[in-house]
Structures are given as structure tokens and as C-alpha cells.
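Novice: From the sequence below, what's the structure:
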Amino acid sequence: MYAGLRDVKRFTIAATDGDIGISKDFLFDDRAWTVRYMYVDTHKWLPLGEKVLISPVSLHSIDIKDEKIHVTLSKEQVEDSPSIDEHKTVSRDYEALYFQYFGYGYYWTGPGAWGEFAYPTALAQVQTLPERAELEKVDTGSQANHLRSINELQGYEVKAKDGNFGQVHDLILDTENWEIPLIVIDTHQILPGGKKVLVAPKHINSINWLEKNVGCHLSVDAIKHCPEYDPERLNDSVYQQKVRQQLLAL
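Specialist: Predicted coordinates for the structure are as follows:
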């Protein structure tokens, strides 16, 4: 199922023994275009509640109608999880600690977006974690994990190869594998009425976090012919096929 992250951002997170918070942001890998964590505000539900990270590895189901994300964790597991407040950034060392706490397999030790697996939930079934020495071999000296806030990315200027053409409005989440197959661009700068169009991550060649812009290798004219974003038809198979065909032609 596809869902706009602007909408999912307000969903309630439900543990196995009750609600635990509301998703406030998402951290995504800006190389794999995959959401790695939900940033969850727990202060209304947990004693001394604070913001915590919850990985899609723990996902049970997403209820779009009721606006809830069900996870396979208890309130106690979330409350006792490694505190993000102790770390200025979500480093690879923090991720290793986090995954060890829950007993998950590491997503960064294989060739795909989720390591050896196609879906994040498969990592919950991994029984043996790599030794620290093996982990260091995989990272080849760099602990950078390229995690970025989706809240930060929304609103960034989008630069075509021959001029600016809009801003990042939203990112579309595939709730099966937590990858981002589509990016919603608000083209009000060049198209009457502020039409929103869809591009794919393959069309993005850079993200400049200092200058707050996104580089795209398409021309302004090509952007005008990108499929128009229709949130009401996002999960319509005919609409999805049309979008895929149009994007493949670019």
C-alpha cells in the first residue's frame, strides 16, 4: 500500500498492550530512499515519556482508516529502549546498540535496502547478530549512515538541470518494504494553479542539506509532463500503472 508521509506523520503508534505515542517525523536513508525509523512522541502515554525511535522492523500492520500503526513491541520494551536523547545524531554505533537491544538483524550487512531481505520485518526473525569485528568490516572505516529527517526535506527547492521548478511537498511510502518509490513536487513556480507532480528517486541526483535544495537531472519541460499527483487514486492499480509508464519514459 502507498501512503503520503504527511498523512502518516500524525498516526498513533499502538503497542501490543496499548497506544504509546504519535509519529512526528521519519528518518530515511538518502542513498537507499528507505525509511529506517519513526520518530515517536510518547509523552501522553508513557511515564516520563519522551521522543523515541521505532524501526519498521517491529511493524505489525498499518490501519490507514483508523490512522494507527501497530507494532510488535510492548510499552515496556519501548520505554526501556536506548534513549535517543543521549546521542546528538543517530550514529551507526547507536543503531548497533538499538538493534542489539531488540535482537534484530542489521539492515546494513547485506546488499539490499534491508540487508539480505526484501522487507524490514524479516530482520525481526534473525537469531544471530554479526560480531562487532564483522560489523566493522562491513562499514569499511566510515560510520556514516546517511539518515535524514523527512520533516527537514519537505519544502526544499527542487532544481532541474535548466532552472528551478518547485518544492518537495511530500514523499510516498510503500508500507510493505518502507521504501520511497515516489516524490511529490509542488510545481507552482512554473505551472498555473500549483499543480503537484510525481517524480521517482532515480530522477534525483543530489540533496544539498546546507543550501536546502534537491538536484534533479530532468529538464523543466520534462517536469511539466510528469504524472500529476492524485492522492485519492494513490492505490488504484490503473493509476499506478499509468504513473509507472510515464516515469519510465522520462
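
Novice: contacts, neighbours, all on C-alpha from now
Specialist: Noted.

Novice: excluding its backbone neighbours, what's nearest the spatially most central residue of the chain?
Specialist: Centroid-nearest residue in the chain: residue 35, 2.4 Å away (criterion: C-alpha atoms, centre = their mean). Spatial nearest neighbour of residue 35, chain neighbours left out: residue 28 (4.0 Å); criterion: C-alpha to C-alpha, 6 or more residues apart in numbering.

Novice: Same question for stretch 152-167: list its buried residues.
Specialist: Neighbour counts over stretch 152-167 (16 or more other C-alpha atoms under 10 Å) mark 153, 154, 155, 156, 157, 158, 159, 160, 164, 165, 166, 167 as buried.

Novice: Next, the structure of the following sequence, for comparison with the previous one:
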Amino acid sequence: MLKNAEHLIGYTLESCDGEIGQVKGFHCDDQHWTVRYLVADMGHWFRDRQILIPPSAITGVNLNMQTIDINLTKQQIDDIPALVHGETEARQLQDPRDPHRCSSHNLISSHVQGTDGDIGHIDDFLIDLDTWAIRYFIIDTRKWWLAKKVMLSSLWIERVNWLEAKVYVNLARETMKHTSPYTVLDPLNCRHESHRQRRREDWIKAMSHILGKSDNRELLKTQQNDHWLSGTTNQQ
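Specialist: Next up is the predicted model:
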């Protein structure tokens, strides 16, 4: 199941012995595009502090109740060191042992740079709740194409530059212009992924024309591992 990161903000965290706080944000891996930690706001439960909870501690997500179950006791949570002030908003966390950890606070609104110029900015991203992998980014392109948001597979991202607040992708602006608009589907599931798969052939033809490909097989071979194009998912 895929879920918008922004929609998970505010979900209640349920420990083994009761409610302990809410989801405040995420720390992500900008190399493998996974969620490293949930930023948990303890509020009045634990002296108004914030801590990091790894996805390995999560036992379930209830979308109807907007709760996330974790297999930690309140005592174990109280023993987790609190985040220092401003760490959740850091552009790049100053930890040489973990240079690819970044905050979702700064990931959202970062500019997306294509091969030939600015495409837009990151408005949100979709998390696979089974694996906590970041599968897609929602790109706001309204600066160039009025009121249009598009989905971008994380596999297209080549690198990130936090000093510039830019995410670089191996796509031209014209290619993004021809992708289908993103419509909020909550929750996004295999039925919606199947619908996206049915539009795959037209999307590839458009890209082939833009990139000057005379044979679509070359493009298919190049992108065979991209689950946005190939439609291979782990959805239940």
C-alpha cells in the first residue's frame, strides 16, 4: 500500500502500553530512497520532546483510525535520546557516519532539476507502507505548466545537492510535460497502479518521440527496472 507522506503527519503512535505521541516528519535516505526514521513528537506524554523511531519497530498502520502501532514500551521510548533543537529541519544532518540521511522537512519544496532546466519542486512523496521505501515523488510543475502535478519514480533521481536544495533527474522538461497529471488517490493501491500500467504504451511512445528514439525496444530495455513504467509492484 502506498501512502502520501504528508497524510501520515499527525498519525497517533500507539506503543505496547498506550498512546505515546504523533508523527511529526521523517528522516530519509537520499541514496536508496527509504524512510530511515519516523520523527515522533512526544508532546505532553514525554516532556515535549522529539525522538526517532525506526520502521523496524512498526507493527502496523491503521489508515481508518490514523494510528501507527510500534512494538516498544513507554519505558523503552523514554530511554531513546531526544533530538536536539533544529535537527528535524537540518538541511543535511551533520553525521559523517550517515551522510545520506536527510529530513523530509527539507526534501519537500526542494527544486527538481532536469537535464535541460528546472522542472518544478517536490510537493510530497509516496511511501510503501510494507517496506517503507519511497516509491514516487509528487512534483509541482505549475511554474511551467499551469496547475499540473506529476508523479516521478525515485529511480529517475540521479543525485541530490542539499546546498542548492536541488534534486537532479535524468529527464528533460519536455518529457515531464507529456506525463499524465497526478490526481490524489488515497490510498493509492494496485488498482490505480494497474490503471497507470494501461497508459504505459502511450507514455513510452511520447518519450520515444521526444528523445528521438526510432525503436521503442531500446527505451523499454533501459527502463525495465522502473516500476512506474513496468508496472511491477509489491502491492497487496
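
Novice: Tell me how they score on TM after superposing.
Specialist: Overlay of the two chains. TM-score (TM-score structural alignment, normalised by the length of structure 2): 0.76; 197 aligned residues with a C-alpha RMSD of 2.2 Å.

Novice: hang on, the earlier thing: any idea how far the residue nearest to residue 35 of structure 1 is from residue 245 of structure 1?
Specialist: Residue 28 of structure 1 sits 26 Å away from residue 245 of structure 1 when distances are taken as C-alpha to C-alpha, to the nearest Å.

Novice: and the two? which has more neighbours close in?
Specialist: Comparing residue 28 of structure 1 with residue 245 by other C-alpha atoms under 10 Å, the one with more neighbours is residue 28, at 22 against 12.

Novice: Report the secondary structure element holding the more buried one.
Specialist: Following DSSP states H and E, one finds residue 28 of structure 1 within strand 18-29.

Novice: again, but for residue 197 of structure 1
Specialist: Going by DSSP H and E, residue 197 of structure 1 is part of strand 196-199.

Novice: compared with structure 2, how much does that strand deviate?
Specialist: In the superposition with structure 2, the average deviation recorded for strand 196-199 of structure 1 is 0.6 Å (mean C-alpha distance after the TM-score superposition for structure 1).

Novice: ok, and what's touching that strand?
Specialist: Contacts with strand 196-199 of structure 1, where a contact means C-alpha atoms under 8 Å, 6 or more residues apart in numbering, come from 182-188, 223, 226-229, 243, 247.

Novice: Most neighbours out of these, which is it?
Specialist: residue 185 (28 neighbours).

Novice: That residue against residue 172, yeah?
Specialist: No: if you go by C-alpha atoms under 8 Å, residue 185 of structure 1 and residue 172 don't touch, sitting 11.1 Å apart.

Novice: residues shared between the contacts of the two?
Specialist: Between them, residue 185 of structure 1 and residue 172 share no contacting residue, judged by C-alpha under 8 Å, 6+ apart.

Novice: Distance of the residue of structure 1 positioned farthest from its centre relative to residue 224 of structure 1?
Specialist: The C-alpha centroid of structure 1 is most remote from residue 192, which lies 30.2 Å away (C-alpha atoms, centre = their mean). Distance from residue 192 of structure 1 to residue 224 of structure 1, counting by C-alpha to C-alpha: 11 Å.

Novice: what do you get for residue 22 of structure 1?
Specialist: From residue 22 of structure 1 to residue 224 of structure 1 the distance is 36 Å (C-alpha to C-alpha).

Novice: Tell me which of the two has more neighbours.
Specialist: Between residue 22 of structure 1 and residue 224, counted using other C-alpha under 10 Å, the more crowded position is residue 22 (24 against 16).

Novice: Tell me how many other residues surround the closest residue to the more buried one other than its chain neighbours.
Specialist: Using C-alpha to C-alpha, 6+ apart and skipping residues adjacent in sequence, the residue nearest residue 22 of structure 1 is residue 12, 4.4 Å away. Close neighbours of residue 12 of structure 1, defined as other C-alpha under 10 Å, add up to 22.

Novice: picking that back up, what stretch of structure 2 does the strand holding residue 28 of structure 1 fall on?
Specialist: Following TM-score structural alignment, the partner segment of strand 18-29 of structure 1 in structure 2 covers residues 18-29.

Novice: related to what we said a few turns ago, now, which of the contacts of strand 196-199 of structure 1 sits nearest residue 176 of structure 1?
Specialist: Closest approach to residue 176 of structure 1 among those (C-alpha to C-alpha): residue 182, at 14.3 Å.
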